[in-house]
Every structure is written in structure tokens, then in C-alpha cells.
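*Asks:* Sequence plus the predicted model coming up.
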Amino acid sequence: MVNRINIVILIMLFFLPVGRVFARADTLKVVSNAVREPVMVPSEWGEVYRWVIADENVPDKEEVLMLIRYHYGSFDRLAELLRYLNGGKAYTYLLQFVFPRIGRYTIKPEELPVAAMRVPERILPMAYIDAGVLVPAVLMEKEGRADSSRRVIVALKNNILYDLALAPNIEVELSIGKRWSLNTEYKCPWWLNSRHDFCYQLLSGGMEARYWLCDRKMRDRLTGHFLGIYTEGGVYDFQLKKENGIRGRYYTASGLTYGYARRLTGHLAIECSLGIGCLATGYRKYTSYKGDLVWTNGGHYHFIGPTKAKVSLVWRITAGQ
């Protein structure tokens, strides 16, 4: 009887460490899975923000920083918007190159521009990270708005449709605050071939005030949908055939525009717009005879409808503070 009891006790003592080994293996497995799971806690999002600032290769970098500032505190919503942004390109980059750095690298304060920033302790909420203090989301948003309102965005443009019509052109647009901008344009095809009685000349300039729609917190200035009111004018001389030509003593056009601008990459963007309004001109018709122009008749012409169309390449420049 005693021998049987001793045998049972020995068997129990044998399986006890084995069970501990399996239990430890299961625990390590769970911990390992938890480490691989890319779930960011609030304090880590602050470190992500500083890594994004320091990394010039992050796709849609400005939009990513803006989303982190604006949705800091609503981290589930933030992750959802990052997955949606531009088909998830930025979020995929964060998963591959930014999130793995969190907790594995020591960030020196001099390496990142935000690391040395400090704010009073009474300002809440505050996100503390190892390398320094991250400015609170609300404060960053206010500072970002102030900086954004002080900056002037200058955009240089070229209308591709006018280029196809052999009409050299240039536009300059200046931002005024967050929702307004002023666009000026100039076009000057000045082609003349007297030997073949060909003339294609136009001097024209105009201005347009624009109001930008949509939520400006979520978009860069001079991007998105806009409405505008424009006016332009100039002189012209067209003779495409030897038999006749027409010379405009003046022309004016004014009306409303609707358009959309989208940033392509970096400072480059594309803009499409259509203007509908009223055009008025005074003209004289002529024909060529032995090298001279013989005037035939003239008059005035009025038109209501589309008066301009644009598909423009845009180069955005930031000036001032």
C-alpha cells in the first residue's frame, strides 16, 4: 500500500514541472502575439507624430500630421481615417517603417524639432513621451491655425488648354486667409505671318476672387472645390484666311466660375474650372488687298454662356510666416 502511494506521488511530481513548461509556453505565445499586434496606445501616438515630422518619406505627410493633431484623443477614429487616406498608402508606410520604431529606439531631443517643446503643466491634456513633451492636441491645433492664417500661399499656373491653342499664358494666385484667394491671369499669343496673311494675336488679362468650400481644417489651402467671380478683357486680331479677318477694339467678359483643385505630389497640383458669364466685344472686319487692309464692316457682339475653361498645372509656393 505504501509503495503504491509513493509511486503516485512520484508520478505527480514528474508531471508538475512538465505542466509548468506548457503553461509558460502558452503564456509566451500570447505575449508574443500581443507584441506583434500593431495597436498604438495614446502615449505612443505622440511618438508617432514626432517620427512622422522627422521622416521626409511619409506619403501624404501634411495630411497625416493634420489628422493626428485634429483627432488626437479619438484614436480609433484616427486609425480609421489613416487607413482611408489615399487608399491607405500612408498607413501602410506607418505600419512598415514608423510603428516598429516605437519602443525600440531612443530618440534624442536634438534629433526631432518637436522634442524640445515645453508647455505649462496646467495645460491638459498632455501627452508625455520619453524624449520630451508633446504639445497638447488642442494647443497644436490653435497654433497650427494661427500659423496657417499668417502664411501666404503663392501658386503659379499654366493652362494646358490655352497651350494646346498655341496661346502662351500664366496665372498667379494668392491665398487670403483660409477660404479666400485672388487669381490673376495673362495670355498673349502674338503670331503674325504677313506673307501668308496669317494673324493670331491676343492680349488679355483678368482677375478672379475665389471662395474655397469644404472643411478647411481637413484640406490644404488652394485645394478642393471653389466658387469664383471673375472679370477679364483685352484686344485681339485674327486673320486665319487671306480673304478676311477680324480685329477687336476691345472685349470684356465677366461671370461665375466653379472649379476643383487637387494636390498631385509635393508642390505640384492640378486645377480644373469652368466659367459661365457674359461676353461683349466691339469689332471691325477687314480683307487683305495688295498688302493693305480694307475695312468692310463692324459692330458689337454679345454672348451669354461658357466664356472660359481651364485645366491648369499648379506649382504651390509657401511664403512668409
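*Replies:* Sure thing, it's come through. Bear in mind the structure is a predicted one, so any value in this text is a computation, not a measurement.
*Asks:* C-alpha only now, for contacts and for neighbours.
*Replies:* Will do.
*Asks:* Which parts of this structure are strands?
*Replies:* Here the chain has its strands, by DSSP state E, at 127-129, 132-134, 152-159, 169-176, 180-187, 190-193, 198-212, 224-239, 245-265, 268-289, 292-319.
*Asks:* take a look at this one as well, against the first:
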Amino acid sequence: MNISMINGNKGFCLARLKTLVVLVFCGSFLFLSLEARAFSGGTHGDASHSYRDSLLRRISTTGSLSMDCRLSYPIGSAIPDPSFGDNAREFSALREFLRLSLGDTLLVVRDVSLTGYCSPDGTVWLNERLAVDRTRLLHQYLCDRDPVFVQYPARVSSRGADWTGLRRLIAASGYSWSGEALRIIDSDVSPERKKLYLAALDGGRAHQIIYDLYPLLRRVEVKVTYDVPAMRRQGTLPPDIPASADFKSAENRGSAIDRQYCDTLIYLVDKSADCVEREPLFALKTNLLFDAALAPNVELELPLGRSWSVMVEYTFPWWLHRGDIFCMEMLQGGVEGRYWPGHKKRLPDGSRRRLLTGWFVGGYTSGGYYDFQFKRDKGYQGEFFIAAGVSGGYSCRLVRGLNMEFSLGVGALSTKYRQYEVVRGAERTELVRQNAGKFFWLGPTKAKISLVWLVGEGRKKR
């Protein structure tokens, strides 16, 4: 055996040895990496399997999955905007729900539905119209942008005011007036009367709590229903999956959204438990019809007990236009007494009606001076005018501390006047008296659409 052959064999053995060492090293590294990944990701894998198993249990038990989508909108708008308010997070949750409920090819989807709900507050027809439009436009939005959702034709509908949802939230609160509120919701009275009775619960203290719950009722329910027998036949679901203890307890606790409702309601109850409603001390008003005619005015109404009030008013337009060609000058004052029927009686929940709100009747008298010139060369001056009669109207609530009042007065008006002509000389202008007369009118003498500020109304700590 020559030297070259020995050296060649030695080199070959060394190369094989190096290759073996590299393979062992790589194998050890790969093994340790897999062990580390299994150690760090084992919990995630178990959680994923556990979550999917819980999902299948829910489908097997209820036959469907659902999510309440609550989007924020500008006032009066129905177009879904991901950049508005907290909509980005809501859309992210909706996409995740659609991925889980529709994206698994082993799930046999039978039906997809979108159902819109609105809150009971405000105008019924407007809220229902918005619920329909928002549900329809959300469906269109998902069809245009979600490739999973577009594979399944969806039914779109609207249920209107969600009294059932409001009942569930109030029942979960455990507040002292909850039982009475549930009896009002379950009664056969009209929705408007239900809102009136709920607003008066606990002396009006429950109104703000219930009002703050209304945004939670404005939603679109996205529901996916599955063909459970078909899924059992194909083996996705075993013939019978009993609901585990964890699943049952989760069902009893409710979904995360239900817990959010309860937490929100408890927070609102706790926040206002030590608050009481303050009744208005008096009301400041302005007649918007006079304001539109450039006649500034102010009214002050003082409640006398619960069923009576007295109001004083003052109107004081005093302006000239185009160098004394036109003028409107009037100083007028008046007083009115009012009776508010039904304010002594208590509502079915034991509370009372709000002061200076509702229907009223009364009697009034007023008087003043005036100088009107609406033509270039002719005008009328009033020595004194007086009016008296009966009035009636209705004051409705806009927001806390602010009302809108509609009233009409019918009676008699009498005035003495003198007509004058305007004579313009080179140096001065004179008013030349032409004739005098009396005017008497029997019929409507005043009409008002007044904006009312209830001074002092609000909430305060006990």
C-alpha cells in the first residue's frame, strides 16, 4: 500500500467525520428548537383547540352564532364610517366574527341574517327609518369589502324599538325601581306612555340612567345559523356533544357584550345613586315668532306650587330704518296666570310630573304703546292698547333644562290710535296728525312658539 493511498483514505475518513458532526449538531439544534417551540406554543395550541371546541359546543347547543354590531354615526346619517368614533374597533371585531363563523369550510352555513334595532327614545318613525337604512347599508358595506361574507346571501330586516333589550338591561341592574320599570315595559300602554312613565320613575332620578342605556340598544345583530344535522353526518360534530360545565357556566354568565351591558348599567346606577332631581326655580323664555319679526322679548314664569304658575312678559322692539322712513316702536307688558292639570296626581310609579311641563290653561292681560310706520309717508301711533283673554298650550321637553312651548290666546283687544302723515322739509321732518280712531278686535290676540330655559333644573348630590 503506497503512501498516497493511505493519505487519501485518511482524508476521506476525516471528511465523513466532519459531515457526521455537522449532521449531529444540526439535528440537535433542530430538536431543541422544536422542543422550545412546543414548550412556548403548547398553551396557544391548547387554547386554539379549546376555543374551537367551545365554538362547536355552542353551535351544537344553539345551532347558531351571533354578534351585536354597534357602530357610531353622525346625527341623522346611516352610512357606516370606520373612521368615525370607535368604529374601527367594532369593524375589527365584526371581521373576526365573520372569519370564525363563516371562514371554516367544515361549518355548514344554512342562513345569515342582519337585523337592525333602534332605541325607544325620540321620534319612533325616524328611529325605525334609521335602523332600516343602517342595516341595509351595513349589509352593502360588508358585501363590497368582505370576501367571506359575500359568499353567503344574507337576509336583512329591522325590528324597530328594542324594548326586549331594554328590559334585559334593567332586569340585570337590581335597582330599587327595576321591578316597577319592568311592569311598565310589560304593560299594554302605548310606547309614548311607557317612555313617560319610565321618565318619572323614582321621582325622575331613573330617567337619566335609562336614557344612558339607549345607545346600547342601537345595533345590528349579525346571526349565522348552521345545519347541525348535516355537520353531524359529515363528522364535524359528533352525534351528541354534551355542554361542558365550563360552557354551561359561560352561558349562564352571558356573552362578553352582555357582561359589558351589566357593567355599564351598574356603573351608571352607582354613579347616580346619591343624586336627586332638582326642580326648576323659574323659567326664562323668548317667543321665537317675535324674534323672527325682529321684536326682542323676554318672559319670566314662576311656579306657585305644583299646579299653578304666574308669568310676566315684556316686548320692546324700538328701531328705525332708512333715515326714519320706516319704524317699529312698541313697549308692551303683560301678566298671565296658568293652571297645569294633572300635576297634583301621581303617576302609576308613584312619582310626580315635571314642573312647567305638559298641558296648561290660563288667563292673561297685556297693554302698551306703539308707533308703526311701514309706508314712506304714513304711520299710526297708539295712545294705549289693552288685551285680555284666555290661553292654552303645551310645553314639551327637549333636553334636561330646556323646553319648547306652544300656546295660543283668544280674547279681546282695544286701542285708540291716531294716523299721521310724514312731511319732510328742507331742515326737519314733521308728523302731521290726520285723524284719530278706535279699534276693537275679538278673536286670537297672541300666538307663541317659545324656547324655555328651566333655571335650576338638574341633578345634585344628596
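*Replies:* Sure thing, it's come through. Note that the coordinates shown come from a computational prediction; the quantities given were computed from them, not determined experimentally.
*Asks:* most packed of the strands of structure 1?
*Replies:* Highest mean neighbour count among the strands of structure 1 (mean count of other C-alpha atoms under 10 Å): strand 152-159, with a mean of 21.
*Asks:* sorry, back to before: would you turn the strands of structure 1 into CSV with distance to residue 107 of structure 1?
*Replies:* Shown next, in CSV, are the strands of structure 1 (distance: least, C-alpha to C-alpha, whole Å):
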stretch, distance to residue 107 of structure 1
strand 127-129, 10
strand 132-134, 9
strand 152-159, 33
strand 169-176, 37
strand 180-187, 40
strand 190-193, 60
strand 198-212, 40
strand 224-239, 37
strand 245-265, 29
strand 268-289, 33
strand 292-319, 30
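*Asks:* I'd like to know which of the ones you listed lies nearest to residue 67 of structure 1.
*Replies:* strand 132-134 (15.4 Å; C-alpha to C-alpha).
*Asks:* What span of structure 2 is that closest one aligned with?
*Replies:* Following TM-score structural alignment, strand 132-134 of structure 1 has no partner segment in structure 2.
*Asks:* So which of the strands of structure 1 is nearest residue 37 of structure 1?
*Replies:* The stretch from the strands of structure 1 with the least distance to residue 37 of structure 1 (C-alpha to C-alpha) is strand 127-129; that distance is 20.7 Å.
*Asks:* Show me what the closest one is packed up against.
*Replies:* Packing partners of strand 127-129 of structure 1 (3 or more C-alpha pairs under 8 Å, 6 or more residues apart in numbering; DSSP states H and E): helix 42-54, strand 132-134.
*Asks:* Turn these into CSV, including distance to residue 83 of structure 1.
*Replies:* Formatted as CSV, these follow (distance: least, C-alpha to C-alpha, whole Å):
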stretch, distance to residue 83 of structure 1
helix 42-54, 15
strand 132-134, 24
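*Asks:* Nearest to residue 95 of structure 1, out of the strands of structure 1?
*Replies:* That would be strand 127-129 among the strands of structure 1, by C-alpha to C-alpha, at 19.7 Å.
*Asks:* So what's the residue count around residue 53 of structure 1?
*Replies:* Residues lying near residue 53 of structure 1 (other C-alpha atoms under 10 Å) number 17.
*Asks:* and it, what pairs with it in structure 2?
*Replies:* Checking TM-score structural alignment: residue 53 of structure 1 goes with nothing.
*Asks:* Residue 257 of structure 1 too?
*Replies:* Aligned counterpart of residue 257 of structure 1 in structure 2: residue 391 (TM-score structural alignment).
*Asks:* is it true that that match touches residue 339?
*Replies:* No: using C-alpha atoms under 8 Å, residue 391 of structure 2 is not in contact with residue 339; the gap is 10.3 Å.
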